[in-house]
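Participant: how would this look folded up:
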Amino acid sequence: MRVGLTGGVASGKSSVAAILRELGAVIIDADLIAREVVERGTPGLARVVEAFGPDVLTADGDLDRPRLGAVVFNDAEQRRLLESIVHPLVFERYAELEAATGPDDLVVHDIPLLAETGRAAEFDAVVVVDVPDEVRIERMLRDRGWTRADAESRIASQATREERLAIATHVVDNAGTREQLRARVEEVHAELTAS
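Facilitator: Below you'll find the model as predicted:
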């Protein structure tokens, strides 16, 4: 079974993915792959530098994510340009990883921008980690040290809560305790593996 897992920034999607992994699911992590495809020495990084200039590199020649983020998260055109470079490379890597799984595996694609890319129909099920925007902002201020403006800008650059919920076959509310989160993820896992 192929499952899409998504949620907005600071929704706790990574926590849900970790619980699913503990329960035996195979996790294919878009963020991890997105980092992989632009590591030093990759064609992906060369294309990003070609598009955005050498200022997006650290002194060591790695991608300076905060600097690039400052450019793309406040400019929709620049963000689309970056996505046009990175997304095809990520999808290619997904296909390789998925091909290596077994026929009985629960394969969960951890995709932060699933609603934005319009790919929900490619999956047998879509799990959306849902948290009110104000809770997400509080988490970004507390856990990531972001400013309120940065947090609001990041949320505004992603699909709305309503857009994500519209593609959900399963919703995991992560506004409660860790115990409540685990219990709900175990319920969803049981439903997915019973299918």
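Participant: can we go C-alpha only for contacts and neighbour counts from here?
Facilitator: OK.
Participant: Where do the strands of this protein begin and end?
Facilitator: With DSSP state E, the ranges of strands along the chain come out as 2-7, 26-29, 107-110, 125-130, 170-173.
Participant: Would you reformat these as JSON lines and include mean neighbour count and distance to R142?
Facilitator: Shown next, in JSON lines, are these (neighbours: other CA atoms under 10 Å; distance: least, CA to CA, whole Å):
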{"stretch": "strand 2-7", "mean neighbour count": "26", "distance to R142": "19"}
{"stretch": "strand 26-29", "mean neighbour count": "20", "distance to R142": "24"}
{"stretch": "strand 107-110", "mean neighbour count": "23", "distance to R142": "24"}
{"stretch": "strand 125-130", "mean neighbour count": "25", "distance to R142": "19"}
{"stretch": "strand 170-173", "mean neighbour count": "20", "distance to R142": "20"}
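Participant: for those strands, which one sits closest to V56?
Facilitator: Shortest distance between V56 and the strands of the chain, using CA to CA, is found for strand 26-29: 23.6 Å.
Participant: just checking, what packs against that closest one?
Facilitator: Where contact means 3 or more CA pairs under 8 Å, 6 or more residues apart in numbering; DSSP states H and E, strand 26-29 is packed against helix 13-22, helix 76-99, strand 107-110.
Participant: Let's see that with 7 Å instead.
Facilitator: strand 107-110 (3 or more CA pairs under 7 Å, 6 or more residues apart in numbering; DSSP states H and E).
Participant: who's in contact with the strand it packs on?
Facilitator: 1-6, 25-30 (CA atoms under 7 Å, 6 or more residues apart in numbering).
Participant: next up, for comparison:
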Amino acid sequence: MMKPWILGLTGGIGSGKSAVAQCFVDQGVHLVDADHAARWVVEPGRPALAKIVEHFGPEVLLADGQLDRAALRARVFADATERRWLETLLHPLIGEEISQYLARAESPYAILVSPLLVESGQHQLTQRVLVVDAPEQLQVQRTMLRDQASAEQVQAILRAQTNREERLRHAHDVLVNDRDLSWLRSEVERLHAFYLTLRGGQA
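Facilitator: Presented below is the predicted three-dimensional model:
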């Protein structure tokens, strides 16, 4: 049994990563979501949460002891030094979680979905990178709808994320997601058929 190779799936906010990821899951591909791993490492009782509270104070906790993500996000988006501190703490822990989950894959290839695939260095865990891209105007519209956010908030997140050129520079494959879901499904089916022909993620 060959060990599955790992496909990194990334894209800017509102590009439709989740929809693409779901299409791959529907094809039976094992998928690990870095955002889920990022949530697991800060669950109550995990060492990362204690360190975050020690550093930022109890105001980043909700009444039930869970992390108050909105409060923490507000702090780290306002201060690049604090964001770097948090990333230095969390990225290695998230990397460990991801590796453990990827190791359980039984499909010919597995997918690591991560909005920060390039920035966090998580692309080093993968053999191939698929970037989901979309026109910026569409990204902003989708995100405002999904998160009930203002255009300004979405623009701020877009600025904080790796720029499009940097993401595309790491891409082996690019999926421009600017049409409807049935088109997207057929594109994913086409990519999936291609990926099944690859050994170790390379043609």
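Participant: Need the TM-score between these chains.
Facilitator: Superposed pair, TM-score by TM-score structural alignment, normalised by the length of structure 1: 0.94. Supporting alignment: 194 aligned residues with a CA RMSD of 1.4 Å.
Participant: ok, back up a step: please produce CSV containing the strands of structure 1, extended by distance to L192 of structure 1.
Facilitator: Shown next, in CSV, are the strands of structure 1 (distance: least, CA to CA, whole Å):
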stretch, distance to L192 of structure 1
strand 2-7, 9
strand 26-29, 13
strand 107-110, 10
strand 125-130, 8
strand 170-173, 9
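Participant: Between the ones you listed, which one is closest to D150 of structure 1.
Facilitator: Among these, the nearest to D150 of structure 1 by CA to CA is strand 2-7 (17.9 Å).
Participant: Between the strands of structure 1, which one is closest to R119 of structure 1.
Facilitator: When the strands of structure 1 are compared by CA to CA, strand 2-7 sits nearest R119 of structure 1, at 8.9 Å.
Participant: okay, that closest one sits on what stretch of structure 2?
Facilitator: On the basis of TM-score structural alignment, strand 2-7 of structure 1 is assigned to residues 6-11 in structure 2.
Participant: what does stretch 57-70 of structure 1 give?
Facilitator: Using TM-score structural alignment, stretch 57-70 of structure 1 pairs with 61-74 in structure 2.
Participant: same question, stretch 143-150 of structure 1
Facilitator: Using TM-score structural alignment, stretch 143-150 of structure 1 corresponds to residues 146-153 of structure 2.
Participant: re the thing from before, specify which member of the contacts of strand 107-110 of structure 1 is nearest to P132 of structure 1.
Facilitator: Nearest to P132 of structure 1 among the contacts of strand 107-110 of structure 1, with distances taken as CA to CA, is T6, at 14.5 Å.
Participant: from what I can see that closest one touches R119, true?
Facilitator: No. Counting by CA atoms under 7 Å, T6 of structure 1 does not reach R119; the two are 11.3 Å apart.
Participant: related to what we said a few turns ago, what about the match of stretch 143-150 of structure 1, distance to the chain center?
Facilitator: Relative to its parent chain, stretch 146-153 of structure 2 has a centroid offset of 19 Å by CA atoms, centre = their mean, to the nearest Å.
Participant: Distance across that stretch, terminal residue to terminal residue?
Facilitator: Taking CA to CA, to the nearest Å, stretch 146-153 of structure 2 runs 13 Å from one end to the other.
Participant: which residues touch it?
Facilitator: 140, 144.
Participant: what does stretch 44-53 of structure 2 give?
Facilitator: By CA under 7 Å, 6+ apart, the residues outside stretch 44-53 of structure 2 that reach it are 41-43, 60, 65-66.
Participant: could you redo the last one with a cut-off of 6 Å?
Facilitator: 42, 66 (CA atoms under 6 Å, 6 or more residues apart in numbering).
Participant: which bit of structure 2 covers stretch 25-32 of structure 1?
Facilitator: Counting by TM-score structural alignment, stretch 25-32 of structure 1 lines up with residues 29-36 of structure 2.
Participant: Look up the closest residue to A159 of structure 1, ignoring the ones flanking it.
Facilitator: Leaving out its chain neighbours, the residue that sits closest to A159 of structure 1 by CA to CA, 6 or more residues apart in numbering is E116, at 5.8 Å.
Participant: coming back round to it: which among the strands of structure 1 is found nearest to A99 of structure 1?
Facilitator: strand 107-110 (10.6 Å).
Participant: That closest one vs structure 2, average distance?
Facilitator: Strand 107-110 of structure 1 differs from its equivalent in structure 2 by a mean of 0.7 Å after superposition (mean CA distance after the TM-score superposition for structure 1).
Participant: Where in structure 2 does that strand fall?
Facilitator: Aligning strand 107-110 of structure 1 against structure 2 (TM-score structural alignment) gives residues 110-113.
Participant: How far away from the center of its chain is that stretch?
Facilitator: Taking mean C-alpha positions (CA atoms, centre = their mean), stretch 110-113 of structure 2 and its chain are 9 Å apart.
Participant: same deal with stretch 184-199 of structure 2?
Facilitator: Stretch 184-199 of structure 2 sits 20 Å away from the centroid of its parent chain (CA atoms, centre = their mean).
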